[in-house]
Each structure stands twice: as C-alpha cells, then as structure tokens.
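**Student:** Coordinates for the following, if possible.
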Amino acid sequence: MDELSSTEVERPEVVEDSRSAPVVKVAVAALRVADSPRLNGVDSDHVRALTEVESGLPAIFVHRQTMRVIDGMHRLTAARLMGRDRIDVQFFDGDEADAFRLAVKANVTHGLPLTLAERQAAAARIIHSHPELSDRAIASTAGLAAKTVAAIRLRSAVQPSPVRIGRDGRARPLNAAEGRRLASQVIAARPGLSLREIARAAGISVGTARDVRERIRAGQDPVPPRQRNACDAGSGRAVRAEPRATGPVALDPVDTRALLEGLRRDPSLRYTESGRHLLRWLSTRTVAPAEWRQAVDAVSPHCAILIERIARECARVWIELADELDQRSADRA
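**Tutor:** Below is the predicted model:
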C-alpha cells in the first residue's frame, strides 16, 4: 500500500499550543456559557467537589473573540457559587470551530470525562466543520477509535475533501491513484524535479514518487492495476472498498502516560485523599508498550506460559473495568 504524504499544513493539534498562553484575571460576569461537547451541561456533583478544593484551581480556557468558555465550565460555575468576581483565564485566538475541537480534546484528556455518546456527537460535528481531517486525527481529538470515526463519516452527508490532513499535519490525497496520476503530470511538465519535489507537489511519499517515475520510464501506467481496479468505471474516480470485519476492532494506541498526567492535574483527584489513592493505584497498574517490550526479553522460556496467563487475566480484568465505566457513563447520558 502506498505511503502518502505531502507538504506540511497547520497541524490538527496546533490549537493546543495556546495552552501555553499567559494567565490573566478576568471578570466572571464577562464570561459566556461554553459551546460545550457535553450533552447534559454542567454536572452539579462535580461542581460541588470543586467548591471544596481549598487551593487555587487551574486557569480556565476562553475563546477571546466570543468570550465563551472552552475548557473549565465546571470551574467557572464553582467560582460563581463561591461568590468570586474574577477568575484565572488563558485565551485562545483561533476560530470557533477550532475552539470546539480544543474543548473536545481538553475534556477527553482530563477533568470530568465525556461519555461515549458525547464523544461520538463531537466527532460528527468536527467532521462537518473540518472534513479535511483524517479519521485518525479526529479520533485522537475525540477519544475514539479511527474505525468509529470512519463509520460516523459514512453516515454523514458531508462532501468528502479531496485531501485528508493526518495527525502529523500533512495533507494526503484521499486515494493513492489520484496522487500517482498527479505525480505523472508533474513529471511530464517538469522532468528535472527531484523525487522529493515531485512528492511534495503531488502529495505522495518519496517512495511512491520513485515508483511512479520508474513506471513511466518503463512505459507503464503510473497507477498499479490493483488501484485502477478500485476505480469506478463510470466516473473514473477511485472509491474505497468497505473493509469486512474479520475480528475484534483494533483501537488506536493510547498514550497512557499523557492521560495519567491529565488526571493528575484534575483538582477533584489531586486535592482529595480518595483521588490521590486512585492516582497512585492507576500509576502502579499501567504499562506502556516500551516497558513490556523490555520486560519480555527477560522472560525465561519455562516462565513464558505462566506470565502469558497472568497478562491475559490482567487484560480481562481491565476490560471488565472499562466496560463497567463505559456502562456508568451511558447510564448518566
């Protein structure tokens, strides 16, 4: 399968860079209700927990142009209940669509988590506002599997973008055949270009550009037969075949360390004894891919079967925990 790439554009996560914005004091009365991904609004129990936090809460995040809260509506509500006139704020200067994406990302990685229904609804909205973003890029923002986002996209009536922008911020053609055809046109018009320049102009990888040039030199079609066969004979445009389910859906890898770090910043956990206990419990029971890969090299052959059983049982228990939490989220939705 061709590896597609292109010139760098604005990164899908570039809106997060604004979290380094300076903290300023803003009048509580000047702030507007969030354009929130939460379907049921503010959670009163979470607000009450925040009002009991004695030390200062983190700054909330606000869209400067509209003064709408992006992240921190529970903190703002708690400040109002406590009779505070001003609150710490960091401003975001992008557009409203990017502000919503930032709100979704923030509420997925820390604070009171979004329910599955809320994450799916947020993904559908992002598909409408940013159809050029790839399934993986939207999945990373909304805390979903890429296949879930793909299914939501298929159900939507959004006109597909000719390119997709991935999590790395690079634009890729929606299908490899179009990228190859464009590369052949670039080569015909400017045969002296380097492979890297061809790849950049056509939105494909250098390896694909090399293959296209070699095919042209050999008098062959720049698009391999298997990709030509995937084209709609009537329109001449490539269409994607729907993958058949052959087993359990594989989720995208998750950076558990980043998620844990986000939980450690949550005031309801950080400033309560039960919350700190939960954080310690999680910290000693999560394993990053690099860690188990190092550990597996130290496993003696006669211990492998026993450790495999332990790993599978731990995985089963974690899945039960995940299912229970997902069910509780669904019950609250």
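
**Student:** only C-alpha atoms for contact and neighbour calcs from this point on.
**Tutor:** Noted.

**Student:** who are the neighbours in contact with Leu116?
**Tutor:** Leu116 sits next to 326, 329-330 when contact means CA atoms under 8 Å, 6 or more residues apart in numbering.

**Student:** are any of those buried, and which?
**Tutor:** Buried by 16 or more other CA atoms under 10 Å: Ser329, out of these.

**Student:** Save the contacts of Leu116 as a markdown table, and put in distance to Arg11 and secondary structure too.
**Tutor:** Converted to a markdown table, the contacts of Leu116 look like this (distance: CA to CA, whole Å; DSSP: H, G, I helix; E, B strand; the rest coil):
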| residue | distance to Arg11 | secondary structure |
| --- | --- | --- |
| Asp326 | 30 | helix |
| Ser329 | 31 | helix |
| Ala330 | 32 | helix |
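
**Student:** this one next, for a side-by-side:
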Amino acid sequence: MGDDAGTTRMTVDAHGEPWPDPKLEALPVELVPIARLTVAGSPRVGGADPEHIRVLAGTSTVFPPILVHRPTMRVIDGAHRVHAALLRDERQIEVRYFDGSEDDAFVLSVRLNVTHGLPLSRADRNSAAEKILHAHPDWSDRAVAAISGLSDKTVASIRRRTSAEFPQLSHRVGRDGRVRPNNAAAGRRRAAAYVQHRPHARPREIAEAAGISVTTARDVRGRVREGLHPVPAGRAGAGTAERAADAGPEGGADGALFSSLRRLRSDPSFRHHETGRMLLRLLDTSMLIAVEQDRLVDGVPVHGTDAVKQVATQYAQAWQRFADQLENRGRMFG
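**Tutor:** Predicted coordinates:
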C-alpha cells in the first residue's frame, strides 16, 4: 500500500471532497509492536500481493510510517509494508493513528490506495464503491467515483444493481459538499411549502430553504401565486401524483379523480385567490393516497400502524365533514 496522508477525522476539503485533508504527516509517529496490528478489512478483495511484499522486503529503504485506525488497530494504509517488515524479521513498525469511525477509515483506505502504492484492481474498486454506498447512500455518484477511482457512470450502475439494499433517500451529498434533492420535483415541492407559509419571502431565501437554485425558486413562487402546481407538467422527476394529474384520465376511479383535479387546477376561480390556491395544494397532496396507497401502507412500521391509522381516520372524517358542508351549501344555492 502507499504512503499518502490525511487528517484524523473525515471532513469536506476545499474542493468539497468527502475525505480527509492530506495532513497526516503532521501527526506524531509511534513505534508499535506489529503483533498488535490487524490487516483485516482491506479494500483488496484478494488480500495482499505476495510478489509486492517480497519486492518491498528486499529493498534497503526505510519504510515510511503506516496509517492505523486507533480504535480497532486495523491497518488503513501500509499492509504490504507490515508483511514486508515481518519478512525482514522486524517486530515493530512506525505508526500514525487515525481516530475517525470505521466507515471513515475504510473510505480513507480506499482513497489512499487508489492514488498511490500498489493500485487497487478494478474488482477491488468496484467492491469498495459498493461498500461506501452502503455506508454513505446519500453521497453522490461523482463523490464516490472520485474516492474509488471509478467513473460516475460505473458507480451509478453499481447503485442501480444493488438499489434494493440501499435506503431510498430524497437527497445526495455532492462533491462540493452541498445537499441536493434526487429530483427537481422534491425541491420544488419544498419551495412551494415554504412560500405557502412565507408568501413574501425573496427567491434567494426560498432557494436556501429548499435547496434549489434562485431561478427555480423564483419560478415556484410565481406558480404558487398563480395557483399553479409547483412542478410543471411533464417536468422530469415529477412525482407520481403530479405526472398522473397532468396526464389526464387513465380510466377507472383514479382516472376520474385525475380528470376532476385537472379541471379544478385550470379554473381561474380557484387560482386567483389564496383560499382557492390553498385548497388546490391540499387536493394535490391528497392525490398521493389514490396513486401511492400500497407503497404508503408498506412504508408504515408495525409499531406505528395504530397511530397512523388513527390520524388517517381523523383526516378522513375531516374531509367527509368538508364534503358534507359543500353538499349542504350546494343545496342552498342549487
């Protein structure tokens, strides 16, 4: 393994990379018995390379300090040097310690061994990327690719192949350290909710609150004020309910619901006053019950079933009272 450096904790560096800054050389060096170290958990799938160990052992060069995870005494960087030292009948080796978490230690190990020393094989890098995605599913494909020495397309393929094993998150942490939604529709919906509570907020304030661009925030604010849905029809990444409502009736009860909602959204009588726009937003949100009911039910943990059922029942009763009042009002003016 190689001889690069990093800090004793995971940070976001000046370029927004989610790995330690190269400052290990400033850490103190200790002489540690090799018997206290472990080389398990290396990103090298096939273990250490015997030929590389023999080459290192046959040199007269003094090895630079290895990097060790202090809490577990696992070698992060320098396993080949440890094996070579044993071949030389050495019983101690110089060590610098890393004090971060085990996940951080693995990320650092991958990062260091991609950039120097005996390079990780393609299989090693693929396996490492998968493990990093398990530990940090919110990291973007580009960030994981930069760490593992792969292309972002390869990381995206690994993520898709193993997607059932990863939590389905609504955001990713990019190489610049910023948190972004997985699709634009999620950010637009957050912005719309913010505008609803703070209708006079400036676009920059909305953008910062929702994690979207100022231009998008300005567009969402305008759409909300006009009573339009914050996600334009046909927008890539729109949620299921938005796509269905914009597409028109598909047949059956849901199709009739979509058609009715679409007509309401195009009615100026609703769009041109605040209460009407509020009602349209509530109806849009409730559309999810029609189109995502099975998924929503599956997402309720067993221990929360009764509580969610109680809240859903209360909401259903509130909607029923609302419908009854509308019916009575219709009779009065009918």
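
**Student:** TM-score for the pair, please.
**Tutor:** Aligned and superposed, the two chains score 0.63 in TM-score terms (TM-score structural alignment, normalised by the length of the first structure); 228 aligned residues with a CA RMSD of 2.3 Å.

**Student:** Helices along the stretch 201-334 of the second structure, start to end?
**Tutor:** For the stretch 201-334 of the second structure, the helices defined by DSSP state H, counting those that start in this stretch cover 203-210, 214-225, 240-247, 252-265, 268-271, 274-291, 293-298, 305-333.

**Student:** Output those helices as JSON lines; include the columns distance to Ala84 of the second structure and mean neighbour count.
**Tutor:** Formatted as JSON lines, the helices of the stretch 201-334 of the second structure follow (distance: least, CA to CA, whole Å; neighbours: other CA atoms under 10 Å):
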{"stretch": "helix 203-210", "distance to Ala84 of the second structure": "53", "mean neighbour count": "19"}
{"stretch": "helix 214-225", "distance to Ala84 of the second structure": "56", "mean neighbour count": "20"}
{"stretch": "helix 240-247", "distance to Ala84 of the second structure": "58", "mean neighbour count": "19"}
{"stretch": "helix 252-265", "distance to Ala84 of the second structure": "69", "mean neighbour count": "17"}
{"stretch": "helix 268-271", "distance to Ala84 of the second structure": "75", "mean neighbour count": "16"}
{"stretch": "helix 274-291", "distance to Ala84 of the second structure": "61", "mean neighbour count": "16"}
{"stretch": "helix 293-298", "distance to Ala84 of the second structure": "54", "mean neighbour count": "11"}
{"stretch": "helix 305-333", "distance to Ala84 of the second structure": "58", "mean neighbour count": "11"}
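
**Student:** Just send these back as JSON lines, with distance to Gly174 of the second structure too.
**Tutor:** Shown next, in JSON lines, are those (distance: least, CA to CA, whole Å):
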{"stretch": "helix 203-210", "distance to Gly174 of the second structure": "16"}
{"stretch": "helix 214-225", "distance to Gly174 of the second structure": "19"}
{"stretch": "helix 240-247", "distance to Gly174 of the second structure": "25"}
{"stretch": "helix 252-265", "distance to Gly174 of the second structure": "36"}
{"stretch": "helix 268-271", "distance to Gly174 of the second structure": "37"}
{"stretch": "helix 274-291", "distance to Gly174 of the second structure": "29"}
{"stretch": "helix 293-298", "distance to Gly174 of the second structure": "28"}
{"stretch": "helix 305-333", "distance to Gly174 of the second structure": "34"}
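
**Student:** So which of these is nearest Arg161 of the second structure?
**Tutor:** The closest of the helices of the stretch 201-334 of the second structure to Arg161 of the second structure is helix 293-298. By CA to CA, the value is 21.1 Å.
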